[in-house]
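Student: got a predicted model here, sequence first, then my questions.
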Amino acid sequence: MKKQIIEKIKQWDTIIIHRHARPDPDAIGSQAGLKALINLYFPDKSVKLAGEEEASLSFLSPMDTISDEGFSNSLVIVCDTANVDRIDDERYKNGQEVIKIDHHPNVDEYGSVSWVDTSASSTSEMIFELFLELEKEAVKWCDNMARLLYAGIVGDTGRFRFPNTTQKTFLYASRLIQGAFAPGDIFDRLYEKSLPLLRLEGYVLSEITVLPSGAGYITLPKEKLVQFGVTSKEASMIVNSFSALKGIKAWVFFVEESDTIRVRLRSKGPHIHELAARFNGGGHPLASGASANSWDETKEILAQLDKLCQDYK
């Protein structure tokens, strides 16, 4: 599969790389890391990054401005996106050919080539494997590529704490940190918190409800976010606040936005990605996201999460 993708890249002069909406470090790390990789081995190709800017991750890489005409004769590569509804920038449909590279459980089959590896810790880890394949042809190196892929791996492994961290993950990370960047700076930028966010985290820790099943939840209506001066996106940075809580099996943040209620699910055992898929979402077995149309719908999500925790042994 890696060889197929490399051959496709060789065939096209214009390549546009997408990722999912509301990106996390792996989405941008794999997307921009792939651009750096292609520029390294094929400097004559035009490579662009599609999608809206995410201010909190702009230190990794800016996005590119792409005209509608830019898609007319292009290869589109979509990173880190299991289903088409989550692809940021619907103009990906205007590309002449689409490739999917992802490590989430396969939700939608799309693309002339689809490389899905659920054993990978991250899509950034998969992009590094593309680098290893190209390295067989010629030994080259790019420090910025290393920085981006390292950030993506760090983000999706929770700083190498999550069960998706494997021996291979550490092996690849050991290669990447040979780049001329400071890993500590990546950690600081990814996990730094503002004073308002720290105060919101204190509120969340004091208000969590844990059901007898081991399911935990917290609700954050819009007025609560306004009270603390924190955006919904910023609130996502504290979703793992309960991970060290003894006895908790899985938990959910219900965060109200202007037009929906964002559902952020995390787990220490029960697989939650199928639950997320039933409510306009998806993700990993232990980390997923979804959305609810009303507070009544959040009660149904919580009831299903409660059942998952009850049944989990």
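Tutor: Received, thanks.
Student: could you use CA atoms for every contact and neighbour count after this?
Tutor: Will do.
Student: tell me how far the residue located most distally from the centre of the chain lies from Asp13.
Tutor: In the chain, the residue that sits farthest from the middle, by Cα atoms, centre = their mean, is Pro212; the gap is 30.8 Å. Look at Pro212 and Asp13: by Cα to Cα, to the nearest Å, they are 58 Å apart.
Student: same thing with Thr157?
Tutor: In this structure, Thr157 and Asp13 are 34 Å apart, going by Cα to Cα.
Student: who's more crowded, the two?
Tutor: The residue with more neighbours, out of Thr157 and Asp13 and counting by other Cα atoms under 10 Å, is Thr157; that gives 18 against 14.
Student: surely that one and Thr166 touch.
Tutor: No - the pair formed by Thr157 and Thr166 falls short of the contact definition of Cα atoms under 8 Å, at 9.6 Å.
Student: list residues touching both of the two?
Tutor: Residues touching both Thr157 and Thr166 comprise Ser121, with contact defined as Cα atoms under 8 Å, 6 or more residues apart in numbering.
Student: okay, buried residues for stretch 220-231 please.
Tutor: For stretch 220-231, burial by neighbour count (16 or more other Cα atoms under 10 Å) applies to Leu220, Lys222, Leu225, Phe228, Val230.
Student: let's bring in a second model and compare:
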Amino acid sequence: MSIEAIQQAIKKYQTIIIHRHVRPDPDALGSQAGLREIIQTTYPDKQVFVVGENDPSLTFLVEMDVIEDEVFHNALIIICDTANTGRIDDARYTLGDKIIKIDHHPNVDAYGDISWVDTSASSTSEMIYHFFIQADGLKMNDAAARLLYGGIVGDTGRFLFPSTTKKTLQYAAELVTYDFDRSKLYDGIYNVKDNIARLRGYILQNFSLTDDGLSVVELKQDILHQYNVSALETGQLVGTLGDVEGILAWVFFIEEEDQIRVRLRSKGPVINGVAAKYNGGGHPMASGASVYSWDEASQVVQDLRQVIEEYYY
């Protein structure tokens, strides 16, 4: 069983390095750092690191470790919340001795010496808490509980998304028995700076909506500069259109220096197939991709309209 194999690997290795996907969200960071806390609390003699680029808007959750290349040699590598190798943050994961994949996305890239993928889980943070319950003799602390709860909250949209199950709510109920400030955690995840709020207003005034329920938002470099918002920060805005009546699926195109970041969301049509076609992937209702011209972005829109048409008929 994957859980037993994962624990045996953790017991075996003295150095453990935990990765997650690029442009992290609360679940990526919560599962990554929550697992670190559990391992470090249970096995205090081990060296456990979390690596990747810091997202300034999420450093309130955890800050990444800075380690040299030689630390990876003979280390156990655990990669959380990352469906495919192209999205693993910090390519040095290849320098490790063994790789474990823990993820709740569709298993399109079956990498790793040990792989535990559960698409029924609301989040990878939920899976890490399940690992804590099922494995033998693991210890939880308040910091781990805070991180895992934050990851679950983030990936379930505060328990509003259909991925929320009875198990999700049960695990959340158990996590809140630990000592951490839930109000402060919610504020950290959902409060936004005034420039982000103003860009949200621009999005609400300027989004397009087709007759079949597709909404398109283009955030070009001049708009990002006007509102002093980085491409990375736009991740806080992708849910802006989720409550707008008549929208069935929506796409954000964010112009970066060398590519156009694509963020896809849906209330019904399965859109991760479109993401996979354009250098991306993700969940059936929430995915990301990359294109390299506005002509290619237009093709994404056409593919999304095709998916919506098939959904209706």
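Tutor: Cool, got the structure. Predicted, not measured: the structure shown is a model, and the values here were computed from it.
Student: what ranges do the helices span in structure 2?
Tutor: Chain-ordered helices for structure 2, with DSSP state H as the definition, fall at 2-12, 26-42, 124-134, 142-156, 166-175, 182-190, 194-206, 221-226, 272-277, 294-312.
Student: for Ala286 of structure 2, which of the ones you listed is the nearest?
Tutor: In terms of Cα to Cα, the element of the helices of structure 2 nearest to Ala286 of structure 2 is helix 272-277, at 7.1 Å.
Student: just tell me the aligned range of the closest one in structure 1.
Tutor: In the comparison with structure 1, helix 272-277 of structure 2 aligns to the range 273-278 (TM-score structural alignment).
Student: who touches that stretch?
Tutor: Counting by Cα under 8 Å, 6+ apart, stretch 273-278 of structure 1 makes contact with 265, 282-290, 301, 304-305, all of which sit outside it.
Student: which member of those residues is positioned nearest Asp44 of structure 1?
Tutor: Gly283 (35.3 Å).
Student: what is the neighbour count of the closest one?
Tutor: As a burial measure, the neighbour count of Gly283 of structure 1 was computed by other Cα under 10 Å and equals 25.
Student: stretch 299-310 of structure 1 vs structure 2, average distance?
Tutor: With the two structures superposed, stretch 299-310 of structure 1 lies on average 0.7 Å from its match in structure 2, counting by mean Cα distance after the TM-score superposition for structure 1.
Student: who's in contact with that stretch?
Tutor: Everything outside stretch 299-310 of structure 1 that qualifies as a contact, by Cα under 8 Å, 6+ apart, is 211, 213-215, 217, 249-252, 270-272, 275.
Student: in that stretch, what's buried?
Tutor: Ile301, Leu302, Leu305, Asp306, Leu308, Cys309, Gln310.
Student: could you do stretch 179-187 of structure 2 as well?
Tutor: Along stretch 179-187 of structure 2, the positions that meet the burial threshold by neighbour count (16+ other Cα under 10 Å) are Phe180, Leu185.
Student: before we move on, what about stretch 5-12 of structure 1?
Tutor: Buried residues in stretch 5-12 of structure 1 (16+ other Cα under 10 Å): Ile5, Ile9, Trp12.
Student: let's have the helices of structure 2 in JSON lines, adding distance to Ile67 of structure 2.
Tutor: Written out in JSON lines, the entries for those read as follows (distance: least, Cα to Cα, whole Å):
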{"stretch": "helix 2-12", "distance to Ile67 of structure 2": "19"}
{"stretch": "helix 26-42", "distance to Ile67 of structure 2": "15"}
{"stretch": "helix 124-134", "distance to Ile67 of structure 2": "24"}
{"stretch": "helix 142-156", "distance to Ile67 of structure 2": "22"}
{"stretch": "helix 166-175", "distance to Ile67 of structure 2": "30"}
{"stretch": "helix 182-190", "distance to Ile67 of structure 2": "27"}
{"stretch": "helix 194-206", "distance to Ile67 of structure 2": "33"}
{"stretch": "helix 221-226", "distance to Ile67 of structure 2": "33"}
{"stretch": "helix 272-277", "distance to Ile67 of structure 2": "32"}
{"stretch": "helix 294-312", "distance to Ile67 of structure 2": "38"}
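Student: looking at those, spot the one closest to Asn74 of structure 2.
Tutor: Minimum separation from Asn74 of structure 2 across the helices of structure 2 (Cα to Cα) falls at helix 2-12, 11.0 Å.
Student: tell me the angle of the closest one relative to helix 26-42?
Tutor: Going by axes from the mean of the first three to the mean of the last three Cα atoms, to 10 degrees, helix 2-12 of structure 2 is angled at 50 degrees with respect to helix 26-42.
Student: who are the packing partners of helix 2-12 of structure 2?
Tutor: Packing contacts for helix 2-12 of structure 2, counted by 3 or more Cα pairs under 8 Å, 6 or more residues apart in numbering; DSSP states H and E, involve strand 114-117.
Student: give me the mean distance between the strand it packs on and structure 1.
Tutor: Using mean Cα distance after the TM-score superposition for structure 1, strand 114-117 of structure 2 ends up 0.4 Å from its aligned counterpart in structure 1, as a mean over the superposed pairs.
Student: among the contacts of stretch 299-310 of structure 1, which ones are buried?
Tutor: If you count burial by 16+ other Cα under 10 Å, the buried members of these come out as Ser213, Gly214, Ala215, Tyr217, Lys249, Ala250, Trp251, Val252, Pro270, His271, Ile272, Leu275.
Student: now the buried residues of stretch 5-12 of structure 1 as JSON lines including distance to Glu256 of structure 1?
Tutor: Written out in JSON lines, the entries for those read as follows (distance: Cα to Cα, whole Å):
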{"residue": "Ile5", "distance to Glu256 of structure 1": "40"}
{"residue": "Ile9", "distance to Glu256 of structure 1": "41"}
{"residue": "Trp12", "distance to Glu256 of structure 1": "43"}
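Student: quick one: which of those is nearest Phe162 of structure 1?
Tutor: If you rank the buried residues of stretch 5-12 of structure 1 by distance to Phe162 of structure 1 using Cα to Cα, Ile5 comes first, at 28.7 Å.
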